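**Q** Here's a sequence, model it:
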Amino acid sequence: MRAPTVPAPAGLLRRVLPFWLGFAALYLLYRWPYVAALRQGDPDDTLRLVQVRDLLAGQGWFDLHQYRVNPPQGVVMHWSRLVDLPLAAVELLLRPLLGAALAEQAATVIVPLLTFGAILYLLAVLSRRLFDDRLIGYAALLAGTSFPIVTQILPTRVDHHGWQIVAAVAALLGLTDPDARRGGWIAGVALALGMTISLELLPLAALFGAVLALDWLRRPGESERFLGFMSALALTAIACFALTRGPDLTNYCDTISPAYLASLAIAAVGSVLTARFAGQKPFAIAAGLGVSSIVAGITLITIAPLCRAGPFAALDPLLRTMWASNVLEAMPVWALDNPAKAQWIVPPLAGLVATFLLWRSGGAEDRRRWFAYGLVLCGSLVLGSLVLRSMAFAIAFALVPLAWLVRKLAAQLESAPGLPRKAGIAALLLVLVMPAMPVYFADSLLGTAEEADSGEAGATGTGGDNAMTAVRALAALPRGTVFAPLDQGPLLLLNTRHSVVATGHHRGAPAMHDVMTAFLVDPPVARTILARHGVRYVFMAPAGNEVGVYRSMAPHGFAAQLSTGQVPDWLVPVAMPKDSGVLTFEVRQP
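**A** Here you go, the predicted structure:
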């Protein structure tokens, strides 16, 4: 390992730019049908655009209500304005040139690709710091072909997951910074921003804190990195709360709120007091940090006792069974099929092996750095195995040591004597770079390959071309509240003036429960639920995945009867384009 150097931004940009341009062109070509039609790959992306539209139309910066979801009171979203800000800024910048519609379309391309550029730049800084400039290309190629990372930065992917990866990699820069105090502050600021974007980064922040605390215990005289981390984490979180939430002091369990801020402040103050009075005695340091953590935890559950049950404490059994337990990104990694498992698990495992090799062969300072790096990578791999959305962090952390291993094997491939040895090294490289490919071929040969879901695009809430013709027809009808599957709610909000009963976002749990219940029960009971919400239209695609679940659970329920043409007399069919695959009805008023 070479001595750490201060990266030159211009030089790094020149090295990263060709890779960014190449991958950006490929991603844009791949996603062009979505870009051209302003379609998103996920309902969260769609609702994010709705939130930005509302902001640009004059809704208050601190007002996160979606007033057209479960009107008239609406639903307060748990999303952060930090993610809205770059989208809104790009739109405002381009509106004078392109007009509002094209500016929004351009923002859905530019912002995700800039996010990817930020990831590549941070990986380049890390590659130069830990190795040399020649590793930058390897790390960029691995990042650009890493499915768990690429899926979060494709054009029209405007939700918060890409920015979370940026925050995580920035925190890793803080962990490896040769200046301990500066490194602690960088890691703390990055993870505080990440937690403000989404509380999903709280376990990662706890992991970094634990690794830095262990480093302090191993070297009792060097507390700067840990103290800088804790101070930056608390102060930045408080500042972000003031800038993005302002007067809203409600103690939510699914986002940074006063209860979490109090807990972070106590942990930070406790850390400073521990450093002040414990001296260089490991037992006293451990005791001080332990007491601070306990007091911080007690503070959190005292101020917000519901948070003991986690961020989804308000979900009832129906929502937990039918919705929360079926959200793919919240599932463990073993819920994936075999090729996907390999693509998600092998790279971080290989990166962990590479980290061990680097630790074993390094000097004292290098061993300390790689030990901390390995702990963070191992911990993030465990987190990602339990909750799939966190696996992108483990893969991002693994990229630089994995790039080192790939470069080492590529050099061996060039100099290896004999075809068998070359073939063996080439096969190993294939497994490291594209692990899904050999697994897929093995599954195909053994006849165990799983078939992909064939549900139509509209079932996911993104809206295929056919479904969009029905949405446009619905948009032409007089304004009203639409009863529709949860995943199609954001699509209707973005493309019509109508309101919807609910979307698949847990803050609206009571209305979500009503939608699911109404689709499952007999039509007379469903009519009562719809009347309670002032529903004017019913909109659903019988072939959609979500409707399919309702039909399978209740073969004689409301969704099943509508799908088979059994329409109650209180619904009036509304003509839709024949190829749309969507049924629409207007509720007959008493």
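**Q** CA atoms for contacts and neighbours, from now on please.
**A** OK.
**Q** where's Arg225 relative to Thr302, distance?
**A** 30 Å (C-alpha to C-alpha, to the nearest Å).
**Q** So which of these two has more stuff around it?
**A** Arg225 (26 against 13; other C-alpha atoms under 10 Å).
**Q** Let's see this one next, to set against the first:
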Amino acid sequence: MAAPPAPPPPARQEPPARIGPALVLFAVLLVALMNLGGLAGWNAGLLDGRLVDPDSYLRLLTILELREGAPWFEDVTPRLAAPDGLVNQWTRPLDLLVLLPALAIEALAGLPGREALVWSGILVSPLTHVAAILAAAWAAGIAWGGRAPWYAALVMAGTPAVATYSALGRPDHHGLIIALLTLGLGAALRAAMPGGRARDAALAGAAFGLATWSGPEALIVAVPALAAFGLAALLAEDGRPLARRGLACSLGLAAACAIGIAAEHRPAAWLVAEYDRLSVHHLGLALLAGAVFAVAAAAGARPRPMRAALAGAAGLAAFAALLALFPGTLRGPLANADAAYLALFHPTIQENQPLPPFGPGDPWEAAIYIAGGAPLGLLALWLALPGWRRDGRWPAALVLALPLLAGLAATFGARRFGMDLAPPAAIAAAGLVGLVLQARRPRSEALRASLATLLFFGALAVPFLGLRAQETPGSTAVRAEATARCDWTAMGRWLGAARPGVAPGAPAPVLIASDVFEGPELAWRTPYRVVATPHHRAGRAIEDTLGFFAATDPEAARAIAARRQVALVLACVARGSETIPAGSLAALLRDGAPPPWLAPVALPPGLSGFRLLEVVR
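**A** A predicted model of the protein is given here:
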């Protein structure tokens, strides 16, 4: 590959739009509009006091435990995966973003602690979405100047994956991760520009480290951004400045990881490798990357073939060391998942499935996650590259292009990574309108403006057309009917008020529920410890829950109940009963013929779709 020519003095770039009150207000309005639209879809239950998903209830449970005096380093949630408790892989940054405002709400509004936590949890993700939009606007101003910040705001606000995971009523760490990754990319862009400074690269690494502390999927963006500095150092006339900035970025990442490890883990666990939450594995990765950049910096003035050989050998050695020290590296967070979860549950969760054509579904599925910012960003970088090669900004193009390509590959592998694709996509896509308006063809300025408008807004509309196409006639009514027949929120509220089987001063009884996804909400709303939860470290609890209700031998089910110390059994028999295996315990409960060791508990008429039974000892 031919090396880029030595850069001339940088071309004068149009000043970016100021990130002032107008842009802040624009970001707030965009997030408000996305959430108002979402109230008819993904977060409609919020109007009835429901949070969006099981993760939201688990997050509030862990924060409530901290609020009520649980040790800072405690990572076992005793209310789930009972009686052993669930090892929770989530870390504390988002917990503090929810807890501290909740304490202020308690003090200022006089609300009870649980209610204050709910309000803080409802609002936190939209606020991180606003932060991500402003970070994208800032980064787009660095990359493109002009009006690009406004376009970046539109792309970041209108990415369905980001909007969904940052919705009202969804206290989720992904919004925080996206905001930090976008800040990191902006700082990395500044460092990669002509005259960039190592200080900016260190700040980028620190932002990537904070994002990794919040969730290790941040590496999908952070590692390719680091790699961009390495590739640029190999291609540049003199690779030393870019290699030194890569070293600074690695050290910033390492410093943030070290601080996070000290803050998250007891000293005895500082050297314990975990892959689904911040640990020494991530610190080791950053330090090994820094060692490679140190070699690249030392060899940066050598001829390119020798430079590539030395840096390549250092990279291979570092990669081998990483695999030797941390064998689960290539499996990522799933290296800590329970085998039973991977076998029984992981393949059934839609967000973990590959996109078509690599997985099931129609082309609209891919359009929802991929169309929009990603193709606009690729097109913008392709159009900009000749000019950026001439004025020396080509390393910045690599900082955007490699995370964008990595995010695309990850999203095709699993839908959920569409969130991590959003930061590079939004920043890169923001330049397209300006590039088209400044192009030589078509000659007519009006035609160029029309083309830019059609490309930009047409691409942003495609994911929403896909969402509309996925809505089948009557699907909303079907969901509403299913909820009415087995309303788990109403069931949780009744259990929290009636408290059957709860004795003053005794340990909280264990409840096993037929729907694994409803476990965290039941644990939040009731005094019970719950067996079922859909999280990847709860594999044995999932296996026991499914085995209990599917058992054709009541004594086998009784053995599971004894091992799990179950006091109450809760099953929905009004929804999906046609899928209940004949002769199973679930079928016996549906038919009102439980085994003698289960005694029915009377329920109010509104909960007639459920069966609640007490285990007779």
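**Q** which residues in the stretch 451-590 of structure 1 form helices?
**A** Taking DSSP state H, counting those that start in this stretch as the criterion, the stretch 451-590 of structure 1 contains helices spanning 465-475, 489-495, 509-520, 523-532, 545-553, 558-563.
**Q** same check, this time on the stretch 301-450 of structure 1
**A** Secondary structure of the stretch 301-450 of structure 1 (DSSP H, counting those that start in this stretch): helices at 317-322, 338-361, 364-386, 391-415, 419-433, 436-446.
**Q** To Arg276 of structure 1, which of those lies closest?
**A** Closest approach to Arg276 of structure 1 among the helices of the stretch 301-450 of structure 1 is made by helix 364-386 (24.2 Å; C-alpha to C-alpha).
**Q** Touching stretch 96-107 of structure 1 from outside, list them.
**A** 35, 38, 87, 90-92, 94-95 (C-alpha atoms under 8 Å, 6 or more residues apart in numbering).
**Q** how deep is the aligned residue in structure 1 for Val615 of structure 2 tucked in, by neighbour count?
**A** Correspondence of Val615 of structure 2 to structure 1, assessed by TM-score structural alignment: Arg588. Neighbour count of Arg588 of structure 1, defined by other C-alpha under 10 Å: 11.
**Q** residues touching the closest residue to Arg588 of structure 1 other than its chain neighbours, list them.
**A** What sits nearest to Arg588 of structure 1 in space, not counting adjacent residues and going by C-alpha to C-alpha, 6 or more residues apart in numbering, is Trp570, at 5.0 Å. Going by C-alpha under 8 Å, 6+ apart, Trp570 of structure 1 touches 587-589.
**Q** Just the ones of these in strands?
**A** Applying DSSP state E to the contacts of Trp570 of structure 1, the entries found in strands are Val587.
**Q** Redo the contacts of Trp570 of structure 1 as CSV? Include distance to Ala124 of structure 1.
**A** As requested, these are exported to CSV (distance: C-alpha to C-alpha, whole Å):
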residue, distance to Ala124 of structure 1
Val587, 58
Arg588, 62
Gln589, 63
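**Q** Which position in structure 2 pairs with the residue nearest to Arg588 of structure 1?
**A** Trp570 of structure 1 maps onto Trp597 in structure 2, by TM-score structural alignment.
**Q** Just the buried positions in the lengthiest helix in structure 2, please.
**A** For structure 2, the longest helix by residue count, based on DSSP state H, is helix 113-144. Using 16 or more other C-alpha atoms under 10 Å as the test for burial, helix 113-144 of structure 2 gives 113-114, 116-144.
**Q** Show me how far stretch 242-258 of structure 1 is from its chain's centre.
**A** Remark: stretch 242-258 of structure 1 is offset 20 Å from the chain centroid, using C-alpha atoms, centre = their mean, to the nearest Å.
**Q** cool, and stretch 424-444 of structure 1?
**A** Put simply, stretch 424-444 of structure 1 sits 27 Å off its chain's centre (C-alpha atoms, centre = their mean).
**Q** how far away is the match of Val615 of structure 2 from Arg536 of structure 1?
**A** Using C-alpha to C-alpha, one gets 8 Å for the distance from Arg588 of structure 1 to Arg536 of structure 1.
**Q** Just list the residues touching Thr453 of structure 2, thanks.
**A** Counted by C-alpha under 8 Å, 6+ apart, Thr453 of structure 2 has contacts Val433.
**Q** Where does the residue nearest to the spatial centre of structure 2 sit, in terms of helix or strand?
**A** Among the residues of structure 2, His174 comes closest to the average C-alpha position under C-alpha atoms, centre = their mean, at 3.5 Å. Using DSSP states H and E, His174 of structure 2 maps to helix 173-192.
**Q** Beyond that helix, next helix or strand please.
**A** helix 198-214.
**Q** helices or strands up against that following helix?
**A** Helix 198-214 of structure 2 makes packing contacts with helix 92-109, helix 173-192, helix 219-235, helix 240-264 when contacts are defined by 3 or more C-alpha pairs under 8 Å, 6 or more residues apart in numbering; DSSP states H and E.
**Q** thinking again about what came up before, farthest pair in the contacts of stretch 96-107 of structure 1?
**A** The widest separation within those (C-alpha to C-alpha) is 18.8 Å, between Val35 and Leu92.
**Q** burial of Gly458 of structure 2, as a residue count?
**A** With other C-alpha under 10 Å as criterion, Gly458 of structure 2 counts 13.
**Q** actually Arg12 of structure 2, not the one I typed
**A** 7.
**Q** same deal with Ala343 of structure 2?
**A** Ala343 of structure 2 - counted by other C-alpha under 10 Å - has 12 other residues nearby.
**Q** Same question for Ala475 of structure 1.
**A** The number of residues packed near Ala475 of structure 1 is 16, by other C-alpha under 10 Å.
**Q** where's the alignment partner in structure 1 of Gly20 of structure 2 relative to Ala190 of structure 1, distance?
**A** Applying TM-score structural alignment, one finds that Gly20 of structure 2 aligns to Leu13 in structure 1. Computed with C-alpha to C-alpha, the distance linking Leu13 of structure 1 and Ala190 of structure 1 is 21 Å.
**Q** The two: which is more packed in?
**A** Ala190 (27 against 16).
**Q** wait, what's in contact with the nearest residue to Leu467 of structure 2 once chain neighbours are set aside?
**A** Excluding its sequence neighbours, the residue lying closest to Leu467 of structure 2 (C-alpha to C-alpha, 6+ apart) is Ile368, at 6.5 Å. Listed by C-alpha under 8 Å, 6+ apart, the contact partners of Ile368 of structure 2 are 160, 462-464, 466-467.
**Q** Return the residue of structure 1 aligned against Ile368 of structure 2.
**A** So Ile368 of structure 2 corresponds to Gln343, using TM-score structural alignment.
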